[in-house]
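# Quick one: sequence plus predicted model below, questions after.
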Amino acid sequence: MPSIPFPDPTDAQQDQGALLEDTLRNRHVAILLQPIVSICEQEVYGYEALARGPEDTILHAPMALFEAARQNGRMLELELLCRELAIAQFGRLGLPGKLFLNVNPEALLEPGFRGGRTREFLERAGTDPGQVVIELTEHYPIQDFDLMREAVTHYRDMGFAIAIDDLGSGYAGLRQWSELRPDYVKIDRHFIQDLPSYPGKRQFVHSIGELAKSLECRVIAEGVETLEELEVVRHLGVSFGQGYHFARPHTAPPRAIPRGSFGSECQCSPFWHLTDSVGTLLQERPPLDPRSALDQVVDLFHHAPDLVTLPVVDGHEPLGIVRRYELMNLYTSRFGRELHGRKPISAFMRSEPLIVSRDTPVEMLSRRITEGDQVTTVDDDFIITDEEGRYLGMGTVVELLKKITELQIRNARYANPLTQLPGNVPIDEHIDRLLAGGEQFVVAYCDLDNFKPFNDTYGYARGDEVLRWLGRLLVEHTVEGRDFVGHVGGDDFILILRSGDWQAQCRTLLSRFEENAPAFYDEEARERGGIAAKDRRGQDVFYGFISLSIGAVPAGPERFHSHYEVASLTTEVKAQAKKKPGCSLFVDRRGTPGGPA
């Protein structure tokens, strides 16, 4: 029997090398761009450039393409080609926002490396370096952190922002993050896939978000493929997302993402909402047609001295803004009127104005302004639209600051002085607002058991310490931007929960409380399991450790009409929870499937 011929691996390597040579020589690399979106602002923030080799070949997949380049000593050549093509395509399409470029730090070690090439590509494409974010990617282990630091310094010196790609995957990790202090960190898609079903993944993403705040870093969730994953990502406080749910990589990607892709109204504001929306700042301003001549606009400013800024609107779509002082400086310059008077105003407008929907919470707009670079002074204005993006009017930063200050003073009046959490008035307003908006939520009344004998034994100072700790614990076990934590007074707290796994939240909270409460007792009491104190009749009674009782009421507009009705039932349900010994959760099931608890 003749022997079966097996392919020679050397032949395969030669074929691969020949194909790579042809790919590099003929520049047969396709660049796909995938949007990165701002989840809260519901708009495109930038694009990641992704390379693909020749179609229908073994080098089409990016991992195969770059592995072939590494094996054949052509990594630097391939990286520069991909970078050049990506920058050229981004500039040619005139896309908004940032351009994220994948860079392997090993390229700095390649023979023939010369700094400044990326800047050359940008100048050729007419793209500002401030738009570029360098994603440092490690496909192979690099133990030398000096090399990573060198890469960061090299690219930052050229004006680029820095991102760490695929956090939690490969060789990237927390050490890189802490040492390199990147501007962005991208969470690997593994932690986003099936996120709603895995508490461990949710905890990981939440922890990354908390760490990012302390390091002043922005977090991007990769691999968002479903609306359910997006909802959880948003509720965990992640500001940016990327994945098939928004758009697949494409040679000509979309400039905007449909509003429907973002699901429910954005809830990226803090635990304590300031309650007012941007619509309260609306000022009517006559919009300018983009075809209006500069002469006409200058005449309009001349006859309306109070006007500082005007919007340029095509139909209902806002395109930009024009400012009085900028136009007047141009118009009154030497030959300004003769050279520009008949040109359309669209040629002189600022084409990237700050545009915000009227239903946006004022605190979210304030954060957007302070963290961004579109509005720089209190004299600047912003455009206000309806929910469909149609022009309504304008608002001013001055009025926004006044509104923020007014609401902060008002809300501080109702804050609990011990925990600084919202008191009765903000709690009631929040419940009424959710009911009016048709929202489904759960009100959880939290109350301490055996707290009075603890106070009588150890004094009010230690009792206050317990209450402050409980307030922090409640905040820690709720989702920022999704849930609400309030302090009614004394040892009574209110949670307003909107996450699908609210029962798991409550049980985890009870477990943490039960585990840590004994630490507030002295050693003798911990050994005995409690303390002896007098009851209300003056009799000596043994009391176990402080415990936490939670009475939970599912709520919605089909069941309640106001906070008065909700408060009445939650008080009753809380009393049922306190009948159970130790830490307990009692859920009211009247009016919900399954009957009473």
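That came through, no problem.

# use CA for all of it now, contacts and neighbours both
Will do.

# which element is Leu162 on?
Careful, residue 162 is Ile; it's not Leu. strand 161-167 (DSSP states H and E).

# what comes up buried for whichever helix or strand comes after that strand?
Sequence-wise, the next helix or strand downstream of strand 161-167 (DSSP H and E) is helix 174-180. For helix 174-180, burial by neighbour count (16 or more other C-alpha atoms under 10 Å) applies to 176-177, 180.

# Please apply the same query to stretch 119-130.
Within stretch 119-130, the residues that count as buried by 16+ other C-alpha under 10 Å are 119, 121-122, 125, 127, 129.

# and the residues you listed as a markdown table, adding distance to Leu435?
Shown next, in a markdown table, are those (distance: C-alpha to C-alpha, whole Å):
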| residue | distance to Leu435 |
| --- | --- |
| Arg119 | 54 |
| Phe121 | 54 |
| Leu122 | 52 |
| Ala125 | 52 |
| Thr127 | 48 |
| Pro129 | 47 |
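
# now, which of these sits nearest Ile257?
Set against Ile257, the nearest of the buried residues of stretch 119-130 by C-alpha to C-alpha is Thr127 (22.8 Å).

# The closest residue to that closest one other than its chain neighbours: neighbour count?
Counting by C-alpha to C-alpha, 6 or more residues apart in numbering, Gly91 is the residue found nearest to Thr127 once chain neighbours are left out, at 6.1 Å. For Gly91, the neighbour count with other C-alpha atoms under 10 Å is 18.

# from the buried residues of stretch 119-130, which ones fall inside helices?
119, 121-122, 125 (DSSP state H).

# helix, strand or coil for Leu467?
Leu467 falls in the helix class when you classify it by DSSP: H, G, I helix; E, B strand; the rest coil.

# For Met274, which residues are in contact?
You called it Met, but residue 274 is Leu. With contact set as C-alpha atoms under 8 Å, 6 or more residues apart in numbering, Leu274 has these partners: 361-363, 404, 407-408, 411.

# among those residues, which ones are buried?
Neighbour counting with 16+ other C-alpha under 10 Å marks 361-363, 404, 407, 411 as buried within the contacts of Leu274.

# I'd like those laid out as a markdown table, including distance to Glu429 and secondary structure.
Below are the buried ones among the contacts of Leu274 laid out as a markdown table (distance: C-alpha to C-alpha, whole Å; DSSP: H, G, I helix; E, B strand; the rest coil):
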| residue | distance to Glu429 | secondary structure |
| --- | --- | --- |
| Pro361 | 15 | strand |
| Val362 | 16 | helix |
| Glu363 | 17 | helix |
| Ile404 | 17 | helix |
| Leu407 | 13 | helix |
| Asn411 | 11 | helix |
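
# want to compare, so here's the second one:
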Amino acid sequence: MIHPEEVKCKSIPLKSGKGALCRWGVQTGPGFHRDILQKRNGTCVRRLHCGASVPADKAEGRTEMTSFIVQEKSHDLFLRELLEKGRIHPVFQPILDVAEGKVYGYEILSRGMPPMESPLDLLAAARECGMLWEAERACRRAALEGIRRCDTGEGARYFLNVSPGVLSDPRFRELFTPERLKPYEISPDRIVLELTENLPVEDYGKLEESVAWFRKEGFSLALDDVGSGYSGLRTMAVSAPDFFKIDMEIVRGVAGDPYKKHVVRFLCSFAATVGAKIIAEGVENWEDMKALLELGVHYAQGFLFARPQKEPAPPPDHVMARLSAMYAELNGDDHMVGEGLRALVIKGTAARKGQMSCEDLEQLLRKNRTLDHLVVLDGDLPAGLITRQSFFLQTGGAFGYQLFQKRPLEEAAKKEFLAVPVFSPVSTLAKLAMERRQDDLYDPVVVVDDRGCFLGTVTMKQIISRSTELEVERVRSCNPLSGLPGNNHIRKWIGDARKESLFSLIYCDLDRFKEYNDRHGFLKGDELINFTATILREGLDELPEGTRLGHIGGDDFVLVCPGKVSSSALDAICDAFDRKKGLYFSREENAAGCYRATDRQGAVCSVPLVTLSLSVIEKDNLDLCAHPAVIAEKAASLKHAVKRITAAERRSSWLIDRRKAGVSGEAEQ
């Protein structure tokens, strides 16, 4: 007989009197019998009582031993009950396409019942009990039932988790086919198999074979938790995923971690090279989201937007509005004159559904050798795209033409194609176009109006050519010192702002900058200008969302703000400048609050430390017909008034013009 105290330090596989396999313990003899199932500390425990085979003085050890034995067995029973009785249900978490401002798809996660409600606990128990295949199959079945029940028909993609071992299992190929998906009313091109890597890949050859098979059947692949676990380079090379999902541990805190930023930037560059998309998982705050956008991530998922829900649902409107405003702000430099698509749109050839057969289209293409593509319309809305190359690939071969000859042309059309609003900037469109699948990379882009009605198409040649021209224009327009957008951008922003119901313009100017430049030299002067640009950039967080910052030249800057500017925001910018400017003066100058320099008249005098003046005008105080240049001049004229305030108080100050257009009066602080 094994002493109960020895059980604590030994692993002994054996069978109980009922024949159930126990992971730890001793042979349960006739003296053991079952009691009712109880719940203790949130865990299912089936207590056993021991008879005379255990000495009375070891009763405490016996209780600990027998409880531990049966607790392991009860997990097995509880898991089987979950799987067999269908007690696993799906939840949906949205994945956002930030550039488009919409939901791209949903990751479908699984939930069990306590104490195995978490998918991590559920799958860990399944691995422990040797039931991983059964558990993942139950999760997939629940996910597909959820899609069938809740899909809105808007074309969103669904991301389903699958482990490498299950993906490589021949049974998976038999059970997860396009034919098997038909009862759930979902096509393979809307399913993304998300490869999880909590365990190492055992056979890369089988994995590569399976990946090729599923891709041939129309499924896409995503690699989960890139940057952690077993998501290594070899798995990446073998699976060649369409989506890289950056692990949340890299995403969290990326805004303040230079090393993480380098990792994300590298992954974005690599993904762009191989034609994949980057999705950031676990986004939980706006600072990290902004950093991710700056690094080139355009797809995101996390609690910041929405928690997993029982049905697919987009994030709240205010969340999407803030996200779109952030994207517009970071890509605002692209919205210059000439960036719109309207001038590039080709009306092109279009045909309505049912209007032509594939035979008619084949004759049209052979007759008109310059016709490269055709758009299929459902009413006025684009419903499909046919390119010359894709059409002849489908209808070629021994039987291709006979199969398609009498069919309507929409059956040969691509149902997934890139369609963008006519007001989209060319540079953003170029990024979206180059993120498409390899087969669609050089397809034309369909352009629609604000109602989604067809306007025409734009070819990739046009997009690439115009993007190159705009990049040259952008470099010429930006200020070479600060790198901020220059006068061309500022004029465009002011022109756009005049169309809004509210806007404010802030003219920013350094006081006594000439004397500082003469006294400390041009290099220190350039440093002070860049410091000012940094302060104003940081101040954007306090100003209305969508505010744009430009550099007129020298020490003059402009902020164009949608809406009114609060006095607290202006105070924050002035205070930040005064608090940090000491770095650009000596200890003695800071202590004295001034320095000796030559003034504009050539006389040596005591000059106060540089301050920042902010002059603000609002739309209410403007002539609605005023030209953008006139608006800028009016804001500049206010600087003389605010400079008198800064000179008197020896601190940075601001002034808002309260004079109505056409009415005499004074500005007010």
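It's in. Note that the structure is predicted; figures quoted are calculated from it, not measured.

# Superposing both, give me the TM-score.
The TM-score (TM-score structural alignment, normalised by the length of structure 1) is 0.74; 533 aligned residues with a C-alpha RMSD of 4.5 Å.

# Structure 2: matching residues for stretch 228-235 of structure 1?
Using TM-score structural alignment, stretch 228-235 of structure 1 corresponds to no residues of structure 2.

# Output the longest helix belonging to structure 1.
In structure 1, with assignment by DSSP H, the single longest helix is helix 75-93.

# Tell me the helix or strand right after that helix.
Next helix or strand after helix 75-93 of structure 1 toward the C-terminus (DSSP H and E): strand 98-103.

# can you pull out the strands in the stretch 251-400 of structure 1?
For the stretch 251-400 of structure 1, the strands defined by DSSP state E, counting those that start in this stretch cover 309-314, 317-323, 355-357, 381-385, 391-396.

# Identify the residues contacting Gln669 of structure 2.
Contacts of Gln669 of structure 2 (C-alpha under 8 Å, 6+ apart): 654-656.

# how close does it get to His640 of structure 2?
Going from Gln669 of structure 2 to His640 of structure 2 by C-alpha to C-alpha, to the nearest Å gives 13 Å.

# Might one say that Leu319 of structure 1 is in contact with Arg291?
No. Leu319 of structure 1 lies out of contact with Arg291 (C-alpha atoms under 8 Å); the separation is 11.8 Å.

# who has more neighbours, the two?
In this view Leu319 of structure 1 and Arg291 are compared by other C-alpha under 10 Å, and Leu319 has more residues nearby, 22 against 15.

# Alignment lookup: that one to structure 2.
By TM-score structural alignment, Leu319 of structure 1 lines up with Ala383.

# Distance check, that match against Ala99 of structure 2.
The gap separating Ala383 of structure 2 from Ala99 of structure 2 is 22 Å, by C-alpha to C-alpha.

# cool, and Gln669 of structure 2?
Look at Gln669 of structure 2 and Ala99 of structure 2: by C-alpha to C-alpha, they are 40 Å apart.

# do the same with Gln405 of structure 2
In terms of C-alpha to C-alpha, Gln405 of structure 2 sits 39 Å off from Ala99 of structure 2.

# Could you do Ile386 of structure 2 as well?
Remark: distance between Ile386 of structure 2 and Ala99 of structure 2 (C-alpha to C-alpha) = 25 Å.

# out of these two, which sits in the busier spot?
Each of Ile386 of structure 2 and Ala99 has its neighbours counted (other C-alpha under 10 Å); Ile386 has more, 25 against 19.

# how much space between that one and Trp654 of structure 2?
Using C-alpha to C-alpha, Ile386 of structure 2 is found at 59 Å from Trp654 of structure 2.

# Likewise for Ile108 of structure 2?
52 Å.

# and what of Pro315 of structure 2?
Per C-alpha to C-alpha, Pro315 of structure 2 is found 38 Å from Trp654 of structure 2.

# re the thing from before, mind giving me a markdown table with the buried residues of helix 174-180 of structure 1 and columns for distance to Asn329 of structure 1?
Converted to a markdown table, these look like this (distance: C-alpha to C-alpha, whole Å):
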| residue | distance to Asn329 of structure 1 |
| --- | --- |
| Gln176 | 49 |
| Trp177 | 47 |
| Leu180 | 44 |
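
# Check the alignment and tell me where His520 of structure 2 lands in structure 1.
Taking TM-score structural alignment, His520 of structure 2 has Tyr458 as its aligned residue in structure 1.

# Contacts only, for its match.
Residues near Tyr458 of structure 1 by C-alpha under 8 Å, 6+ apart: none.

# what do you get for Ser231 of structure 2?
Ser231 of structure 2 makes contacts with 197, 223-225, as judged by C-alpha under 8 Å, 6+ apart.

# hmm, 6 Å instead?
With contacts defined as C-alpha atoms under 6 Å, 6 or more residues apart in numbering, Ser231 of structure 2 is in contact with Glu197.

# Need the three-state assignment for it.
Strictly by three-state DSSP, Ser231 of structure 2 counts as coil.

# Out of the buried residues of stretch 119-130 of structure 1, the closest to Pro311 of structure 1 would be?
Proximity of the buried residues of stretch 119-130 of structure 1 to Pro311 of structure 1 (C-alpha to C-alpha) peaks at Thr127, which lies at 26.0 Å.

# With Glu60 of structure 2 as the reference, measure out to Gly232 of structure 2.
Separation of Gly232 of structure 2 from Glu60 of structure 2 (C-alpha to C-alpha) stands at 48 Å.

# What of Ala135 of structure 2?
Remark: distance between Ala135 of structure 2 and Glu60 of structure 2 (C-alpha to C-alpha) = 36 Å.

# Same drill for the two, tell me which one is more crowded.
A direct count of neighbours by other C-alpha under 10 Å for Ala135 of structure 2 and Glu60 places Ala135 higher, at 22 against 10.

# so how far is the longest helix along structure 2 off the chain centroid?
What stands out as the longest helix in structure 2, according to DSSP H, is helix 59-84. Going by C-alpha atoms, centre = their mean, to the nearest Å, the spacing between the C-alpha centre of helix 59-84 of structure 2 and its chain's C-alpha centre is 44 Å.

# Thank you kindly, that will do.
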